[in-house]
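Peer 1: pasting the structure only:
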């Protein structure tokens, strides 16, 4: 068995990995969703977000794999990080001198096929991979390799956003009144959720809150922002060329597209915001406690994820985004976001525009 050598920048790479404070952390829906999408696109039973520590590989998210970690010496991903500029593909591990006598090949889980797209940090360090695995030899199509590479970038975006969030939390903890403010905010949030629960109306097709529920939530967010000084962001999302989908494929297919998009928005913003169907093919998103740049990254992730939906036809979205400004009324926010949406459409669609 060919044991993987450490990269030449191993110590700096390990320091970069630890800066994310993610090893041995609890599961997170965002990472789990990307693993499920990768496995579905590549039509394989196993996939993972694997991070390479000094002596082990640890799975931040996994599908079809029992163990939470394995030793580094037997790790396919430890080989993959040695070429961070390209996906490592092993079509048949029994025919590859590096892996033919690997315990993971000879015993459970009986790996035959492996493809790993490196997770490269902003500083250029390969932290691990987003990988897909099968018990049968196989080859991936070009579009599957492209999708795996795109999803690996989304995993890296989640890691970077997580690191930024951690840095902000550390700064807040240095402030003497942080704990008191946090408790006060939690109380207000619980009260706001209780109020909204009584008034929420649900769109029957998508299961999302409807326009009325969003209007209530937006007014509440403005009141809170005026009192506390905390910011938030609002986005308007529109399905590109949706009329063509209805005209060419029928309204049932159009409804299927709206339902799939709604499921994606639910997964992305559950517990940390609100997505609602505003009308037709138009959706609105409320992102409390989020800067405009953080909101833009979230919207870019949504936009790219829509392009990866397995719908059988090309689907894209345009998104207009704006942040709260002191003195804004609900109509002010919506008009700016809507104007940004039309700018995104004028500039070619399938993009995020800020206003």
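Peer 2: Everything's here; your move. A quick note: this is a predicted structure, and the numbers were derived from the prediction, not measured. Numbers count the residues shown, from 1 in each chain.
Peer 1: use CA for all of it now, contacts and neighbours both
Peer 2: Noted.
Peer 1: give me the buried positions along the helix ranked longest in the chain.
Peer 2: In the chain, assigned by DSSP state H, the helix with the most residues is helix 142-173. For helix 142-173, burial by neighbour count (16 or more other Cα atoms under 10 Å) applies to 144-145, 147-159, 161, 163.
Peer 1: then this one, side by side with the first:
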């Protein structure tokens, strides 16, 4: 039976899917580094990459045999590969392909790549967000076994990305579940109780990898630890408000209660701006309102959607 090709999603939907993984500008991770090493070994190429196609750039989650951490999207061969999400794109000789002959990474201006093969990274919803690809400095072809290996490594990469995203979501939901107010019933109190509700804020550091490159890993962790303490101090004393930083990241989750929640959030954002501006750190905040007893997963999804909306709006300017 002939497989039915999956049509590519529109660019806005594809970009939102990529943003939803919160992987762009993240720090290196051993599992992804292992995948590119394995791709290069299995395919017999000097270069292998896990690429993610962002709005105007191609960013590398992992790489071997290539020094740059990103390139312009206009020079990304992978930008062509993701247009056919179900198909491995193999170019035996980039210099003989009219689409790529003038590419600076092909014509000698920035490199001399001649061979390319890339398998798209496709989300469960059908969004092609990048590739696992290999490159060589001489024209060639992959064997059937190498093509199958590259396709398997792309599936494995998506499995890791999905697991990474689930772990983040579960960590945040668990924190919200402990910090959000539980509903008090009239039977428990003897009187009707107004739902107090709460504000949930996701406060995310943009370009964690870039920050580490500027101030170092230790310097970044010191800045974030100082910010942890400052944000805790900015919460009203004796209350039930809480803020937590996600492990291994620059993302904070705040659960704020009562009529003063907006002012508390403003204090948190002021602390962030005051303590990080000198180091060039940028944060985005997504917020929503939650009701006592409401499923925390639904509340988190609304805050996440607001954060992604703000990221898209910032990128549009």
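Peer 2: That came through, no problem. All values derive from a computational prediction rather than experimental measurement.
Peer 1: quick check: TM-score for this pair?
Peer 2: Overlay of the two chains. TM-score (TM-score structural alignment, normalised by the length of structure 2): 0.53; 172 aligned residues with a Cα RMSD of 1.3 Å.
Peer 1: which strands and helices sit next to the longest helix of structure 1?
Peer 2: Here helix 142-173 of structure 1 touches helix 29-42, strand 113-120, strand 126-134, helix 292-307, going by 3 or more Cα pairs under 8 Å, 6 or more residues apart in numbering; DSSP states H and E.
Peer 1: now tabulate these in a markdown table and tack on mean neighbour count.
Peer 2: Below are these laid out as a markdown table (neighbours: other Cα atoms under 10 Å):
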| stretch | mean neighbour count |
| --- | --- |
| helix 29-42 | 19 |
| strand 113-120 | 27 |
| strand 126-134 | 28 |
| helix 292-307 | 19 |
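Peer 1: any chance of CSV for the ones you listed, columns distance to residue 267 of structure 1?
Peer 2: Listed next are those as CSV, based on distance: least, Cα to Cα, whole Å:
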stretch, distance to residue 267 of structure 1
helix 29-42, 8
strand 113-120, 22
strand 126-134, 20
helix 292-307, 10
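Peer 1: ok, which of those comes nearest residue 220 of structure 1?
Peer 2: helix 292-307 (18.9 Å; Cα to Cα).
Peer 1: coming back round to it: now the next helix or strand after the longest helix of structure 1 against helix 142-173, angle please.
Peer 2: Proceeding N to C from helix 142-173 of structure 1, the next assigned helix or strand is helix 178-199, under DSSP states H and E. Here helix 178-199 of structure 1 points in a direction 120 degrees away from that of helix 142-173 (axes from the mean of the first three to the mean of the last three Cα atoms, to 10 degrees).
Peer 1: picking that back up, after superposition, how close is the longest helix of structure 1 to structure 2?
Peer 2: Mean deviation of helix 142-173 of structure 1 relative to structure 2 after superposition (mean Cα distance after the TM-score superposition for structure 1): 0.7 Å.
Peer 1: read off where that helix ends up in structure 2.
Peer 2: Using TM-score structural alignment, helix 142-173 of structure 1 lines up with residues 144-175 of structure 2.
Peer 1: that stretch: how far from the chain's middle?
Peer 2: When distances are taken as Cα atoms, centre = their mean, to the nearest Å, stretch 144-175 of structure 2 is centred 12 Å away from the chain's centroid.
Peer 1: one more: stretch 253-265 of structure 2?
Peer 2: With Cα atoms, centre = their mean, you get 26 Å for stretch 253-265 of structure 2.
Peer 1: buried ones in it?
Peer 2: Under the neighbour-count criterion of 16+ other Cα under 10 Å, stretch 253-265 of structure 2 has 253, 254, 255, 256, 257, 261, 264, 265 buried.
Peer 1: just to revisit the earlier point, residue 140 of structure 1 is nearest to which of the helices and strands packed on helix 142-173 of structure 1?
Peer 2: Closest approach to residue 140 of structure 1 among these is made by helix 29-42 (6.9 Å; Cα to Cα).
Peer 1: still on that earlier bit, closest one to residue 171 of structure 1 among the helices and strands packed on helix 142-173 of structure 1?
Peer 2: That would be helix 292-307 among those, by Cα to Cα, at 17.1 Å.
Peer 1: where does the closest one end up in structure 2?
Peer 2: Under TM-score structural alignment, there's no match for helix 292-307 of structure 1.
Peer 1: which helices and strands does the next helix-or-strand element following that helix pack with?
Peer 2: Using DSSP H and E, the helix or strand that follows helix 292-307 of structure 1 in sequence is strand 317-323. Packing partners of strand 317-323 of structure 1 (3+ Cα pairs under 8 Å, 6+ apart): strand 232-239, helix 292-307, helix 330-346, strand 352-354.
Peer 1: got the ones you listed as TSV, with distance to residue 80 of structure 1 columns?
Peer 2: TSV is the format used below for those (distance: least, Cα to Cα, whole Å):
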stretch	distance to residue 80 of structure 1
strand 232-239	37
helix 292-307	24
helix 330-346	37
strand 352-354	32
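Peer 1: compare the ones you listed and give me the one nearest residue 19 of structure 1.
Peer 2: helix 292-307 (19.3 Å).
Peer 1: starting at the chain centroid, how far to that closest one?
Peer 2: 8 Å.
Peer 1: before we move on, the earlier item: looking at the helices and strands packed on helix 142-173 of structure 1, which is nearest to residue 16 of structure 1?
Peer 2: For residue 16 of structure 1, the closest of those is strand 126-134, at 7.8 Å, according to Cα to Cα.
Peer 1: so how far is the closest one from its chain's centroid?
Peer 2: 16 Å.
Peer 1: also stretch 115-134 of structure 1?
Peer 2: 15 Å.
Peer 1: same thing with stretch 101-118 of structure 1?
Peer 2: Its chain's C-alpha centre lies 26 Å from the corresponding centre of stretch 101-118 of structure 1 when counted by Cα atoms, centre = their mean.
Peer 1: what's the match for residue 197 of structure 1 in structure 2?
Peer 2: Counting by TM-score structural alignment, residue 197 of structure 1 lines up with no residue in structure 2.
Peer 1: report how many residues lie close to residue 197 of structure 1.
Peer 2: Per other Cα atoms under 10 Å, the neighbour tally for residue 197 of structure 1 reads 11.
Peer 1: name the nearest residue to residue 192 of structure 1, ignoring sequence neighbours.
Peer 2: Distances taken as Cα to Cα, 6 or more residues apart in numbering place residue 220 nearest to residue 192 of structure 1, at 7.6 Å, with adjacent residues excluded.
Peer 1: I'd like to know how many residues surround that neighbour.
Peer 2: Residue 220 of structure 1 has 15 nearby residues by other Cα under 10 Å.
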